[in-house]
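Student: attaching a predicted model along with its sequence, questions to come.
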Amino acid sequence: MNLARTQDQAPPTRQPGAALAALAAAQFTVMLATSIVNVALPQIRAGANLPADGATWVINAYALAFGALLLAGGRAADLLGRRRVLIAGLALFAGASLVAGLAASGGVLIAARAVQGLGAAAIAPAALALAMDVFPSGPGRGRALGVWGAVSGAGGAGGVLLGGLLTQAWGWPWIFHSVALGAVLVLIAVAALVPRTAGREYARFDLLGTATVTVALTCLVWGLTAARGTGWTDVRVLGALAAAGTLLGVFGVIEIRRPHALIPPRLMTTGRVAAGNLLMALLGSVWIALFFFLPLYQQQVLGMGPLATGAGQLPLAVANMLGAAVAPRISGRIGGTATVIAALLTEAAGLLWLSRLSADGNYLADVLGPSVLVGLGLGIAFVMLTALAVDGVPPQDAGLAGGLVNTTRQVGGAIGLAALATLAGSVTAHASTHQPPTEALSAGYRAAFTVSSAVLAFGAVVALTLTRRSLTTRGVLPPTAASTTSSGQGQAARCTPTG
């Protein structure tokens, strides 16, 4: 499928800060929509007449479309023009959000959430690629990625807060109305502040590869999310996972033989993209589960209302923004590898602290302190791993690289949430035979947080091996030194992870 070059090229913006603010707002909107429904699921279920297992698909439909279509969205942004794909994604996202808020039935609501995910799959990679266009190299990119990490983490925590506030004040439909309004405002800001970009001249779109990997990811994410409700031995779950494995193998064969592959070999030639994506998958497996289990503990065990639960996420969000802001400075002082390892271990320590929560605990003693540790580690790790996953990528593949790192985070999150939810449910079911309900629930949450901590500790070991190998063997200079790549991309970013 040939695509002629788009004719919307314009000079770089003279207001990079304003452009970054608009792009960061787009990323915030995507992350907000991921978590804003979490505390409102009981009200949504009653208001939309959803069955018991249908409420979870208000979350799953969004995650499924988002995770499955990110690679396609990233490549479309590279070929069709990143700004126009971002604007189209925001328009689709806003429309779907409005329909979700007006939905009178569960089927319409779930379908609207899936379309929301489609819009988000266009927004996230296009916005990240445009941010890299605005800050192509040097210290500015480090600061830009710090902002990116701050708004990503704040979007997850802020969604819980805003969801609780709106649900308690005006009802669950306003969750979606507010997201629709926010997306429209972001669209206007992007149109006014972000410079136009052009697609590649006479580029070829890998339709077969895109279709294959999209179906494979759809099967994978659906199988993992369905397993949380039906169990891992369900025939449909096993069939979906088997189909995903087969199609991913077919996708690998297709990509090797195609001259215009969806994931071209040049994307992995630096060695840093693969390392960054593997570590981001491990981080994502814990990240998404955290915002699932922590609000449940606050509501089901501590008895906090939706608004109080959301407000309880503020310290985590503030710590996350602080961690993202200081990540480039820490990296400049102790090196990227040490910064990644320290961030993962800090978050692991916070999760290990959460594994001590109890049925008779309270927010100040059991949640506040570990939330701050988790937020700091999460903010720093997200910035560093995003930098690692896009560092050294050819300019024409920036959108795809953004789509890939978002895909690994989403798929890692789906795998982690499915596994941890199964573990927590099993522990709770066993404990409920001889313990009160709140204590049984606490036992399940303790198990989930313990395993999450172990995953990040393992990630720190992986980071020690992969980031040193991938960076030192490629001759990457420290972030304070000037370096010019073979493709002439200029100075290395200040927050680029180095050993």
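Tutor: Okay, I see it. In this text the structure is predicted, and so the values were computed from the model without any measurement.

Student: going forward, measure contacts between C-alpha atoms and count neighbours the same way
Tutor: OK.

Student: list the buried residues for the host helix or strand of residue 46?
Tutor: Residue 46 is part of helix 41-47, with elements assigned from DSSP states H and E. Within helix 41-47, the residues that qualify as buried are 41, 43-45, 47, counting by 16 or more other Cα atoms under 10 Å.

Student: which of the residues you listed sits closest to residue 92?
Tutor: For the buried residues of helix 41-47, the closest approach to residue 92 (Cα to Cα) belongs to residue 44, at 22.2 Å.

Student: rewinding a little: tell me which two of the buried residues of helix 41-47 sit farthest apart.
Tutor: For the buried residues of helix 41-47, and using Cα to Cα, no pair is farther apart than 41 and 47, which are 9.7 Å apart.

Student: before we move on, back to that, what's the very next helix or strand once past the helix holding residue 46 packed up against?
Tutor: The first helix or strand that comes after helix 41-47 along the chain, using DSSP H and E, is helix 56-80. Applying 3 or more Cα pairs under 8 Å, 6 or more residues apart in numbering; DSSP states H and E, one finds that helix 56-80 contacts helix 16-35, helix 82-102, helix 106-134, helix 207-230, helix 398-431.

Student: want to compare, so here's the second one:
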Amino acid sequence: MTAGAATRDGVGSRAAGRAGRTLAAVSVVQFTVSLDLSVVNVGLPRIADGLGFDPVGLTWVVHAYALTFGGLLLMGGTLADRWGRRRVLRAGLVLFGVAALLGGLAQAPWELVAARALQGVGAAAMAPAALAALSATFPSGRARVRAFGVWSAVNAAGGAVGVLAGGLLTQYAGWRWVMEVNVPMVAVALVLAWGADGDPGRVDGVPGPADGAPARGGRPDVRGAVLATAGLSLLVFGVVRTEALGWASATTLATLAGAAALLVAFVHVERTTRTPLLPPGLLAGRSVAGADVYNLLVGAAMASAFYLVSLYLQRVVGAGPALTGVEFVPFASGVVVGSVAAVRLGRRFAPRTLLVAGGLLTAAGFAWFGRISPDGGFTTDVLGPSIVASIGFGLCLGPVVSTATAGVGPRAAGVASGLLTSSRQIGASLGLAVVGTLAQARTGPRSTPAALTDGYALGLTVAAALLVGAVVVALTVLPRTGPAPGHDTVGTGGAGP
């Protein structure tokens, strides 16, 4: 072997090692985020009893996290592109862990909601930085399919562990541990993130930005981030309050008008500032725009269904938190199965095909959920639709991430990743607000099993309809094939060819 060949082999080996460490670090970060979402959901009824939440106020344990997470993700992605992904990832992990600890120590509803909001800020920093590192490390080809397959499988595994751990911790250790369990997870993620390449070069030899080196000049668009988060928060608040005030009340109309004004101001700032959160041309591509809208609708459906099924199992069927966690394991396991299948099928089918098939399968499962009865149980009303919906959802996870970030240049990878995760979180908060309000309106003041089931069934049927809408978006907006390998649709902020 020549010296030149040895050098090339050494470089290849080092690059493969860096890619492996990056994949490991990103996987643990995603596992932590997924664990937190599911572990808290299972503990919600006990949290309500422990801190005295009312039914509407309880949803803000979810909303506070989802809104700050979703509203600030673009800022997190921008900071990752400008200040270095590893640096932003570490800061986000520390903030996430501190907020989890504060949430576990909360003594009043507002303290827990505030801690969840702070936790969302941490997640908004770490999630896009991690996903951007993964996208830059695996830009195309089979390695990209495998990497995003691992990411989606870990995402599902975090959900599986979360629902099981959430039930066991809530019942046997107390609901506070559903928050504090994140602290050791963050510690593990920090250790791995410290040793990984935060801003790796592309595996095909084309280097990415150095860690800490700004990809674009100028200050971050703080005004845009504040306006987007405030507008979305006010919008969700207005929708949630319609259950008590009605849609035609002066308070509701004023709240929704204020939300619209803030969001219009956000659009104006983005069009006039020199350093917008959204680089010009990022949403011009059908892949990015279509995948984000698809992701928003899926996020709305999934968050609503998870919330409603958890309440159905505990308040109608009578399962305790631990048993509820166990009964969610088939769903989480099905997501893993679907994710693995997506890796294999991704070698033969375009991402759009998998998104359509997965969306339809998940919609069928949710429509089946809509047939729950007050006299039902896990085996008769939950197990079957859980398996169908979860496999469909697993088919969607990897392809939607790959589609939304394919062809995006390394200098916009953080923003594109943040936009994708933002769409899921914003969809989750808006979907839960709308679907939860509809379910509560159908239930009314009654709390009998029949009334509760009637409301939950309506909400689950609406969730199925949202997934049908996602399929329509995939069929009409997404291209039949993804961007060509290595094709850069968005680079330094301008639209590509």
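Tutor: Everything's here; your move. Since this is a predicted model, take the numbers as computed values, not measurements.

Student: residue 97 of the first structure: which of the buried residues of helix 41-47 of the first structure is nearest?
Tutor: Taking Cα to Cα as the measure, residue 97 of the first structure lies nearest residue 44 of these, at 14.3 Å.

Student: the second structure: which residue goes with that closest one?
Tutor: Residue 44 of the first structure maps onto residue 47 in the second structure, with residues paired by TM-score structural alignment.

Student: name the nearest residue to that match, sequence neighbours excluded.
Tutor: residue 175 (6.1 Å; Cα to Cα, 6 or more residues apart in numbering).

Student: give the other helices and strands that the strand or helix carrying residue 267 of the second structure contacts.
Tutor: Secondary structure assignment for residue 267 of the second structure, by DSSP H and E: helix 250-272. If you count contacts as 3+ Cα pairs under 8 Å, 6+ apart, helix 250-272 of the second structure packs onto helix 222-245.

Student: in the helix it packs on, which residues are buried?
Tutor: By 16+ other Cα under 10 Å, the buried positions in helix 222-245 of the second structure come out as 224-243.

Student: got it, and stretch 97-115 of the second structure?
Tutor: So stretch 97-115 of the second structure, judged by 16+ other Cα under 10 Å, has buried residues 97-106, 109, 111-115.

Student: the first structure: matching residues for that one?
Tutor: The alignment of stretch 97-115 of the second structure onto the first structure (TM-score structural alignment) spans residues 94-112.

Student: can you name the residues in contact with the matching stretch?
Tutor: Outside stretch 94-112 of the first structure, the residues within contact range by Cα atoms under 8 Å, 6 or more residues apart in numbering are 48-50, 54, 57-58, 61, 113, 115-116, 172-177, 179-184.

Student: likewise for stretch 224-240 of the second structure?
Tutor: With Cα under 8 Å, 6+ apart, stretch 224-240 of the second structure has contacts from 56, 67-68, 70-72, 74-75, 252, 255-256, 258-263, 265-266, 269-270, 276-277, 426, 429-430, 433-434, 436-437.

Student: returning to that earlier point: which one of the helices and strands packed on helix 56-80 of the first structure lies closest to residue 297 of the first structure?
Tutor: It is, among those and with distance given as Cα to Cα, helix 398-431, at 11.8 Å.

Student: who are the packing partners of whichever helix in the first structure runs longest?
Tutor: Using DSSP state H, we find that the single longest helix of the first structure is helix 437-472. Counting contacts by 3+ Cα pairs under 8 Å, 6+ apart, helix 437-472 of the first structure packs against helix 272-296, helix 336-354, helix 398-431.

Student: hang on, the earlier thing: are any of the contacts of stretch 224-240 of the second structure buried, and which?
Tutor: 67-68, 70-72, 74-75, 252, 255-256, 258-260, 262-263, 265-266, 269-270, 276-277, 426, 429-430, 433-434, 436-437.

Student: what's stretch 175-187 of the second structure aligned against in the first structure?
Tutor: Using TM-score structural alignment, the partner range for stretch 175-187 of the second structure is residues 172-184.

Student: if you count neighbours, what's buried in the matching stretch?
Tutor: Neighbour-count burial for stretch 172-184 of the first structure [16+ other Cα under 10 Å]: 172-180, 182-184.

Student: contact partners for the counterpart of residue 346 of the first structure in the second structure?
Tutor: In the second structure, residue 346 of the first structure lines up with residue 361, judged by TM-score structural alignment. Contact partners of residue 361 of the second structure, counting by Cα under 8 Å, 6+ apart, are 388-389, 391-393.

Student: could you redo the last one with a cut-off of 10 Å?
Tutor: Contacts for residue 361 of the second structure were tallied using Cα atoms under 10 Å, 6 or more residues apart in numbering; they are 355, 367, 385, 387-393, 395, 464, 467-468.

Student: go ahead and confirm residue 446 of the second structure touches residue 452.
Tutor: Yes - with contact defined as Cα atoms under 10 Å, residue 446 of the second structure reaches residue 452; the gap is 7.7 Å.

Student: need the residues touching each of those two.
Tutor: Common contact partners of residue 446 of the second structure and residue 452 (Cα under 10 Å, 6+ apart): residue 440.

Student: neighbour count winner among the two?
Tutor: Each of residue 446 of the second structure and residue 452 has its neighbours counted (other Cα atoms under 10 Å); residue 452 has more, 24 against 11.

Student: which non-adjacent residue is nearest that one?
Tutor: Nearest to residue 452 of the second structure is residue 443, by Cα to Cα, 6+ apart, at 5.5 Å.

Student: how about that neighbour, what's its partner in the first structure?
Tutor: Checking TM-score structural alignment: residue 443 of the second structure goes with residue 428.

Student: count the neighbours of that match for me.
Tutor: Each residue near residue 428 of the first structure was counted by other Cα under 10 Å, and the total is 23.

Student: I figured it hits residue 438, correct?
Tutor: Yes - the pair residue 428 of the first structure and residue 438 passes the contact test of Cα under 10 Å, sitting 9.4 Å apart.

Student: spit out the residues that contact those two alike.
Tutor: By Cα under 10 Å, 6+ apart, residue 428 of the first structure and residue 438 have these common neighbours: residue 444.

Student: over which residues of the second structure does stretch 443-453 of the first structure lie when aligned?
Tutor: With TM-score structural alignment applied, stretch 443-453 of the first structure matches the range 454-464 in the second structure.

Student: mean shift between the matching stretch and the first structure?
Tutor: Compared with the first structure after fitting, stretch 454-464 of the second structure deviates on average by 1.6 Å (mean Cα distance after the TM-score superposition for the first structure).

Student: so who does the residue nearest to residue 298 of the second structure when sequence neighbours are not counted touch?
Tutor: The shortest distance from residue 298 of the second structure to any non-neighbouring residue, by Cα to Cα, 6+ apart, is to residue 467 (5.9 Å). When contacts are counted by Cα under 10 Å, 6+ apart, residue 467 of the second structure is found next to 294-302, 356, 358-364, 366, 473.
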